[in-house]
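Peer 1: attaching a predicted model along with its sequence, questions to come.
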Amino acid sequence: MTVSRVVVLAALVALTVVFIYPFVWLVSASFKPQGEVFDNRLIPETFTVENYLSVWHEAPMLLWLGNTVLVTVLAAVTVTFSSALVAWGFAYFRFPGRGMLFGVVLATMMLPGAVTMVPTFLIWNTLGQVDTLTPLWAGNMFGSAFYIFLLRQFFLSLPRDVFEAAKLDGAGNWTMFRRIALPLTRPALIVTLIFEFQAAWTDLMRPLIYLRDSEKFTIPRGLKAVLDQFGFGGNWHWEIVVTASVITTVPMIILFFLGQRHFTEGIATTGVKG
């Protein structure tokens, strides 16, 4: 083994330790009693599972998890389908002004979220959807500029001859999109699903803006309430806070573990043809 290879491997190991240490510390702290949470031992001196029993009594975690799963699935599915539909239109059809229109779509990515936050709130408030879960996902039915760009690049890499042959066999545009384009772009679709699943699962801003009733809280909004009550609210039960954080982080780790093959394939093959 060459010296350069040893250096690269050592650097990778060091970076891996840096990245996983916070989560390892979080898991370790969740098994510690109140007085030992911040003792910086990765192996708890006093091991207890009482925190995992207490957190379900102190906060409606199961209800929050259910709300989050509902919002996350709806957000991921709707934005993936709508973005794929728009991306397919930009990739396959040839029409005047296509490049300019696509540039306008990409330009919306330059708008800070704070710019559209108030107008968007006013729209949902007029529709009577404040303090409901609808604003947390329904906007995704109109697609996302980033995902449209991502999927368009993947659609452009598909051989156009395949679609021309399908047209000769009598296939319509919708049939080609549903039965040819979508199956061939499955890795990119899974990447989009994973990206949006993670974004919706960890989204705190929109629940803070739209949700009032604690029974409608998602996990990030619920964690904020737990932090306010047990972290900064005078109780100082940080073992409850870190335990709730572990419970909400584990599903994301499982998701990335299950989808890592498709995730890697999608990233590696997206944008082959501009």
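Peer 2: Thanks, I have it.
Peer 1: rest of the way, CA atoms for contacts and neighbours
Peer 2: Fine.
Peer 1: gap between Met110 and Phe102?
Peer 2: With distances taken as Cα to Cα, to the nearest Å, Met110 is found 14 Å from Phe102.
Peer 1: looking at the two, which is more packed in?
Peer 2: Phe102 (16 against 8; other Cα atoms under 10 Å).
Peer 1: so the more buried one touches Trp88, yeah?
Peer 2: No. Contact criterion Cα atoms under 8 Å: Phe102 and Trp88 do not qualify, at 11.9 Å.
Peer 1: where along the stretch 51-200 of the chain do the strands fall?
Peer 2: In the stretch 51-200 of the chain, no segments count as strands under DSSP state E, counting those that start in this stretch.
Peer 1: can you list contacts of stretch 200-218?
Peer 2: 60, 63-65, 67-69, 71-72, 75-76, 121, 130-133, 135-136, 219-222 (Cα atoms under 8 Å, 6 or more residues apart in numbering).
Peer 1: so what's the residue count around Ala11?
Peer 2: Ala11, neighbours per other Cα under 10 Å, totals 12.
Peer 1: please identify the helix or strand for it.
Peer 2: helix 3-30 (DSSP states H and E).
Peer 1: and the residue nearest to Leu26 when sequence neighbours are not counted, what does it touch?
Peer 2: Nearest residue to Leu26, sequence neighbours excluded (Cα to Cα, 6 or more residues apart in numbering): Val242, at 6.2 Å. Shown in contact with Val242 (Cα under 8 Å, 6+ apart): Leu26, Val27, Ala29, Ser30.
Peer 1: putting a second one here so we can go through both:
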Amino acid sequence: MIHTKYRIDMIEKVVVYIILVAVALAYIVPFIWLISGSLKSNTELFADPPVWIPAKLQWANYVTAFQQFPFLLYLRNTLYICAMAIIGGVLSNSLVAYGFSRIEWKGRDTLFIIVLATMMLPFQVTMIPLFVLFQKFGWIGSFKPLVIPAFFGNAYFIFLLRQFFIGIPKELSQSVKVDGASEFRIYWQLTLPLSLPVMITVAIFSFTRAWGDFIGPLVFLNDNKLYTLSLGIQQIMSVNDPRWTLLMAVGVSMTLPVLIIFFLLQKYFIQGITFTGIKG
């Protein structure tokens, strides 16, 4: 009986591993093809059957791509927007989430539900009203429409942070209040240091959203000198005869920073998501 149960457990584990490997390959293979394509010649890229390993690595594709494409300028613009999105996202969302989780006030839960309801509105719905509003402010053609909204909160990030803050024992805050600490001091010196995993999670999400954003820069930017990497790639694709190997080289350059950041901070990312999910 014990032997039969052991065999069943082993079979279940093998099935789970096979499924996980299959899912992992479904995500990894396209990225491997992207890297492979960036190092091929045009002939090898469109060969049939497909060529996975180039006969000669075409490192010149990266050099040519950066020469024909103002990569460093667009990278600087993109990093500026990402940095401001991280700063605004972490500060504004954590402050609002603290008010929803650690301070008792009338109408708090009702307002929190209204905030969550805004998650059902996609950017495409609010795009035109925002464009008209920013146009009246004189912000169109600058980074302001892409940067300043990050300092006014995001419903999803507020939810993540609130769930994490709720799990922090209130006894800690009460003991500090006895010593005369204000709510802001408790938020800044106690709550934020204890919430490092979820803060890093919000920072990662803010970075990836800003890094890969295409619609926002397309709508609000009208000067080539302010373009981001996503808009720059679209410029190359709009050419009548695009160099696909160069596009793949730029694509690899855009994908690697996100992967590197995730692998370096995955411990905190997983902790932030896990603790947020189990606390309520």
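Peer 2: The structure has been received and is ready for your questions. From a predicted model like this one, the values you see are computed outputs, not experimental measurements.
Peer 1: before we move on, the earlier item: map the residue nearest to Leu26 of the first structure across to the second structure for me.
Peer 2: Counting by TM-score structural alignment, Val242 of the first structure lines up with Met248 in the second structure.
Peer 1: then Gln198 of the first structure?
Peer 2: Per TM-score structural alignment, Gln198 of the first structure is aligned with Thr208.
Peer 1: quick revisit: okay, the contacts of Val242 of the first structure in TSV with distance to Pro159 of the first structure and neighbour count next?
Peer 2: Formatted as TSV, the contacts of Val242 of the first structure follow (distance: Cα to Cα, whole Å; neighbours: other Cα atoms under 10 Å):
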residue	distance to Pro159 of the first structure	neighbour count
Leu26	48	18
Val27	48	18
Ala29	53	29
Ser30	52	27
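Peer 1: and those residues, which is closest to Ile43 of the first structure?
Peer 2: Ile43 of the first structure lies nearest to Ala29 out of these, by Cα to Cα, at 8.9 Å.
Peer 1: list the contacts of the closest one.
Peer 2: Glu36, Val37, Phe38, Leu42, Pro44, Glu239, Val242, Thr243.
Peer 1: and if we set it to 6 Å?
Peer 2: If you count contacts by Cα atoms under 6 Å, 6 or more residues apart in numbering, Ala29 of the first structure has them with Val37.
Peer 1: that older thread, just the buried subset of the contacts of stretch 200-218 of the first structure, please.
Peer 2: 63-65, 67-69, 71-72, 75-76, 121, 130-133, 135-136, 219-222 (16 or more other Cα atoms under 10 Å).
Peer 1: can you tell me which of those are in helices?
Peer 2: Mapping those onto helices (DSSP state H) picks out 63-65, 67-69, 71-72, 75-76, 121, 219-222.
Peer 1: of all those residues, which comes closest to Tyr147 of the first structure?
Peer 2: The closest of those, once distances to Tyr147 of the first structure are taken by Cα to Cα, is Ala76, at 11.1 Å.
Peer 1: map the closest one across to the second structure for me.
Peer 2: By TM-score structural alignment, Ala76 of the first structure lines up with Ile86.
Peer 1: how close does that match get to Tyr27 of the second structure?
Peer 2: 26 Å.
Peer 1: and for Gly233 of the first structure, the neighbour number?
Peer 2: 12.
Peer 1: and Gly222 of the first structure, what's its match in the second structure?
Peer 2: With TM-score structural alignment as the criterion, Gly222 of the first structure matches Gly232.
Peer 1: give me the nearest residue to Leu116 of the second structure, chain neighbours excluded.
Peer 2: Nearest to Leu116 of the second structure is Ala155, by Cα to Cα, 6+ apart, at 5.6 Å.
Peer 1: residue in the first structure matching that neighbour?
Peer 2: In the first structure, Ala155 of the second structure lands on Ala145 (TM-score structural alignment).
Peer 1: check Ser182 of the second structure too.
Peer 2: Applying TM-score structural alignment, one finds that Ser182 of the second structure aligns to Gly172 in the first structure.
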